[in-house]
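Trainee: 3D, please:
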Amino acid sequence: MTTPTPSPRKIVLVTGASSGIGEATARHLAAVGHHVVLGARRVDRLALLVKELTEAGHSAEHAELDVTRLDSVTSFADAALARHGRIDVLVNNAGVMPLSPLDALHVQEWNQMIDVNLRGVLHGIAAVLPAMRERGAGHIVNIASTAAYRVDPTAAVYCATKFAVRALSEGLRQENTAVRVTVVSPGFTQSELADQGGDVRAQSAARAATEQIGLPASAIAQAIGYAIAQPDAVDVSEIVVRPTVQN
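Mentor: From the prediction side, this is the model:
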């Protein structure tokens, strides 16, 4: 997907920016001229990324962020708003995917997925929506998944959170005429999602599929850039990006 003629420089907040789609999005948006404000728990990675971007002549900054805590997300957004006077775009990207069959009863991991994948998105919306509505402009990009459109064994809770993100995004879109809302749903994408937690066999299968057919994270970053670059009156509501061989 090719990004249209570059849009004016925007202040873009990206959650989960220390790896995978978040990192690729930071690189892509900074390279096309936006100022990126990067948040994640792994501050050491963020610092290295921001150093690399700024040394390349791009505009970036970072802050520690835990999307499961409303106060952390609010502080992240408020600090950016105070420094720059506006927030043009929020990319709600942070996510986890510890796969396991339901009868394994990995309740702690179920709660983690709810906290990060769904509650984290809600926290992001709560942190930026009032200022965007007051200004009469803004764009919220929520990262869902092709798991928001189908359910697979071992992924029931993960799919549930992503179905919810898709539903939430559509509700937010319908409630707002000045704030644009986009849900981007990646298929198998090269990232660290399948590297932690979950059932050993399920996670191994997910990693093997990703290694075999996974898209580079930059493909998703370009889709996000495309949506952001559209004119203010154009809302790209949903983008599904999957490998051509993914069923």
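
Trainee: make it CA atoms for all contacts and neighbour counts henceforth
Mentor: Noted.

Trainee: Where is the longest helix in this protein?
Mentor: Taking DSSP state H as the criterion, the chain has its longest helix at helix 156-175.

Trainee: buried set for it?
Mentor: 156-166, 168-170, 172-173 (16 or more other Cα atoms under 10 Å).

Trainee: ok, the residue most central in space within the chain - contacts?
Mentor: For the chain, the residue sitting closest to the mean C-alpha position, by Cα atoms, centre = their mean, is N93 at 1.5 Å. Residues near N93 by Cα atoms under 8 Å, 6 or more residues apart in numbering: V14, T15, G16, A17, I21, G22, N142, I143.

Trainee: In the chain, what residue spans correspond to helices?
Mentor: Under DSSP H, the chain gives helices at 20-31, 43-55, 70-84, 107-113, 120-135, 156-175, 200-213, 217-229.

Trainee: chain center to the first one: distance?
Mentor: Mean C-alpha position of helix 20-31 versus that of the full chain (Cα atoms, centre = their mean, to the nearest Å) differs by 10 Å.

Trainee: For it, which outside residues touch it?
Mentor: Residues contacting helix 20-31 (Cα under 8 Å, 6+ apart): 14-17, 35-36, 38, 49, 53, 58-60, 93-94, 190-192, 217-218, 220-222, 224-225.

Trainee: Just give the number of residues close to L70.
Mentor: 18 (other Cα atoms under 10 Å).

Trainee: Kindly report the same for S237.
Mentor: If we define neighbours as other Cα under 10 Å, then S237 has 15 of them.

Trainee: Name the nearest residue to it, sequence neighbours excluded.
Mentor: T182 (4.5 Å; Cα to Cα, 6 or more residues apart in numbering).

Trainee: close enough to count as contact, that neighbour and A227?
Mentor: Yes: counting by Cα atoms under 8 Å, T182 touches A227, with 7.3 Å between them.

Trainee: any common contacting residues for these two?
Mentor: Common neighbours of T182 and A227 (Cα under 8 Å, 6+ apart) are D235, V236.

Trainee: Would you enumerate the residues in contact with I239?
Mentor: Counting by Cα under 8 Å, 6+ apart, I239 makes contact with T182, V183, V184, S185, A223.

Trainee: For the fourth one, which non-adjacent residue is closest in space?
Mentor: When the adjacent residues along the chain are set aside, S185 lies closest to S145, with 3.8 Å between them (Cα to Cα, 6+ apart).

Trainee: Relative to A60, how far out is that neighbour?
Mentor: S145 sits 27 Å away from A60, taking Cα to Cα, to the nearest Å as the criterion.

Trainee: Can you pick out the residue with more neighbours from the two?
Mentor: S145 (26 against 23).

Trainee: Here is a second sequence; please produce its structure as well for comparison:
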Amino acid sequence: MTQLAGTVALVTGASSGIGRATATELVRRGASLALVGRREERLTALAAQILDIGGKALVLPADVSDARAAAEAVERTVEQLGRLDILVNNAGLMLLGPVPGADLDDWRRMVDTNLLGLMFCTHAAIPHLAKAASDQPRRVADIVNIGALAGRTAFGMSAVYCATKFGVGAFSEALRQELAGRHVRVSVVEPGSVDTELRGHNPAVIQQQLAARLGDIDRLESHDVADTVGYIVTRPRHVAVAELLIRPTEQARS
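Mentor: Below is the predicted model:
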């Protein structure tokens, strides 16, 4: 497919999981990619795979929770790939546990990455996205923010993670209203349980509790969320998908 031929997309958290799958999906649809993340060796391996299938990828190691690093990643994308049409804010952390006795550094890391990192990248990207929206080939640009079911429903043991994802939803909707007249679409994708390494950032006891809560269900795969992002950014210019919740079929609530 070539719906995105001539466009450039930047994906944060591209070294694994949803970010990696999304980068691959957008390349498949014709976009050139800027791959942003902290693990350079993984980004480099992904870029090599993209090159092997005839795509184009730029490796940009960066910690988006640093405002300057986020802005530099955006600027290097435009300098080296010529433009920016799509921003996918995917970088995130899920560090769970009870509020009493919590490690405050974990809270700060989640707020800095899940919320501020997304905001920093968006702030830097908006002028370039607005320019792309006034130009060919699509005359529209996209910001896709990866939220979570936890941005709609709060769960015990996930208080700060939920707070960051509720923040993503609020920021996305307010920004959508601000940019709608400029044909820069803002979407938030809210996956339920996805089989990625995100859960592995938690102690074994927390992982066991998550497994018990969900039971033996077929979880979403990263490519399911990536396919959703691909759908959103290939809608006609007059169609904006503001919010999309995607759950495993068997996931009743949590």
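
Trainee: Need the TM-score from the superposition.
Mentor: Once superposed, chain against chain, the TM-score is 0.93 (TM-score structural alignment, normalised by the length of the first structure); 243 aligned residues with a Cα RMSD of 1.8 Å.

Trainee: A130 of the second structure contacts A141, correct?
Mentor: Yes: contact criterion Cα under 8 Å: A130 of the second structure and A141 qualify, at 7.0 Å.

Trainee: Among the two, which residue is more densely surrounded?
Mentor: Counted by other Cα under 10 Å, A130 of the second structure and A141 do not tie: A141 has more neighbours, with 27 against 21.

Trainee: what residue of the first structure matches up with that one?
Mentor: Structural alignment (TM-score structural alignment) places A141 of the second structure against G138 in the first structure.

Trainee: on that earlier part again, distance to Y149 of the first structure added to the helices of the first structure, as CSV?
Mentor: Output for the helices of the first structure, formatted as CSV (distance: least, Cα to Cα, whole Å):
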stretch, distance to Y149 of the first structure
helix 20-31, 20
helix 43-55, 32
helix 70-84, 28
helix 107-113, 17
helix 120-135, 18
helix 156-175, 7
helix 200-213, 17
helix 217-229, 17
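
Trainee: Excluding covalently adjacent residues, which one is nearest to the alignment partner in the second structure of G124 of the first structure?
Mentor: For G124 of the first structure, the aligned position in the second structure is C121, judged by TM-score structural alignment. Spatially, and ignoring its direct neighbours in sequence, C121 of the second structure is nearest to A70 (5.3 Å; Cα to Cα, 6+ apart).

Trainee: residues touching the one you found, list them.
Mentor: Counting by Cα under 8 Å, 6+ apart, A70 of the second structure has contacts A62, D63, V64, G117, F120, C121, A124.

Trainee: same deal with H128 of the second structure?
Mentor: H128 of the second structure touches V78, R83, L84, D85, counting by Cα under 8 Å, 6+ apart.

Trainee: separation between R219 of the second structure and L93 of the second structure?
Mentor: From R219 of the second structure to L93 of the second structure the distance is 19 Å (Cα to Cα).

Trainee: When the two are compared, which one has more neighbours?
Mentor: Set R219 of the second structure next to L93 and count neighbours by other Cα under 10 Å: L93 wins out with 21 against 18.

Trainee: Wait, the more buried one touches L115, no?
Mentor: No: in this structure L93 of the second structure lies outside contact range of L115 using Cα under 8 Å: 10.2 Å.

Trainee: aligned partner of G16 of the first structure in the second structure?
Mentor: In the second structure, G16 of the first structure lands on G13 (TM-score structural alignment).

Trainee: Kindly report the same for G85 of the first structure.
Mentor: Aligned partner of G85 of the first structure by TM-score structural alignment: G82.

Trainee: same check, this time on A160 of the first structure
Mentor: Aligned partner of A160 of the first structure by TM-score structural alignment: A163.

Trainee: Excluding residues flanking it in the chain, which one is nearest its match?
Mentor: That would be G151: by Cα to Cα, 6+ apart, it lies 7.3 Å from A163 of the second structure.

Trainee: Give the burial count for the one you found, as a bare number.
Mentor: G151 of the second structure: 20 neighbours (other Cα under 10 Å).

Trainee: Please name the residues that touch it.
Mentor: C162, A163, T164, K165, F166, G167, V168, G169, E190.

Trainee: at 10 Å what do you get?
Mentor: G151 of the second structure makes contacts with Y161, C162, A163, T164, K165, F166, G167, V168, G169, A170, E190, P191, as judged by Cα atoms under 10 Å, 6 or more residues apart in numbering.

Trainee: separation between it and V8 of the second structure?
Mentor: In terms of Cα to Cα, G151 of the second structure sits 28 Å off from V8 of the second structure.

Trainee: again, but for A242 of the second structure
Mentor: For A242 of the second structure relative to V8 of the second structure (Cα to Cα), the value is 21 Å.

Trainee: How about G30 of the second structure?
Mentor: 9 Å.

Trainee: what do those two both touch?
Mentor: Common neighbours of G30 of the second structure and V8 (Cα under 10 Å, 6+ apart) are K56.

Trainee: Just want to know which of those two has more residues nearby.
Mentor: Between G30 of the second structure and V8, counted using other Cα under 10 Å, the more crowded position is V8 (25 against 19).

Trainee: hang on, isn't that one packed against V78?
Mentor: Yes: using Cα atoms under 10 Å, V8 of the second structure makes contact with V78 at a distance of 8.6 Å.

Trainee: Overlap of the contact sets of the two?
Mentor: Contacts common to V8 of the second structure and V78, judged by Cα under 10 Å, 6+ apart, are A34, L84, D85.

Trainee: Just give me the neighbour total for T249 of the second structure.
Mentor: 11.

Trainee: Of the contacts of N93 of the first structure, which pair is most distant in space?
Mentor: Farthest-apart pair in these is A17 and N142; separation 13.7 Å (Cα to Cα).

Trainee: what sits in contact with each of those two?
Mentor: The contact lists of A17 of the first structure and N142 share V91, N92, N93, A94, where a contact means Cα under 10 Å, 6+ apart.

Trainee: ok, and the closest non-adjacent residue to L116 of the second structure?
Mentor: S65 (6.2 Å).

Trainee: Trace R42 of the first structure over to the second structure, please.
Mentor: So R42 of the first structure corresponds to R39, using TM-score structural alignment.

Trainee: Please apply the same query to G171 of the first structure.
Mentor: G171 of the first structure maps onto A174 in the second structure, by TM-score structural alignment.

Trainee: In contact with that match, which residues?
Mentor: A174 of the second structure touches V186, counting by Cα under 10 Å, 6+ apart.
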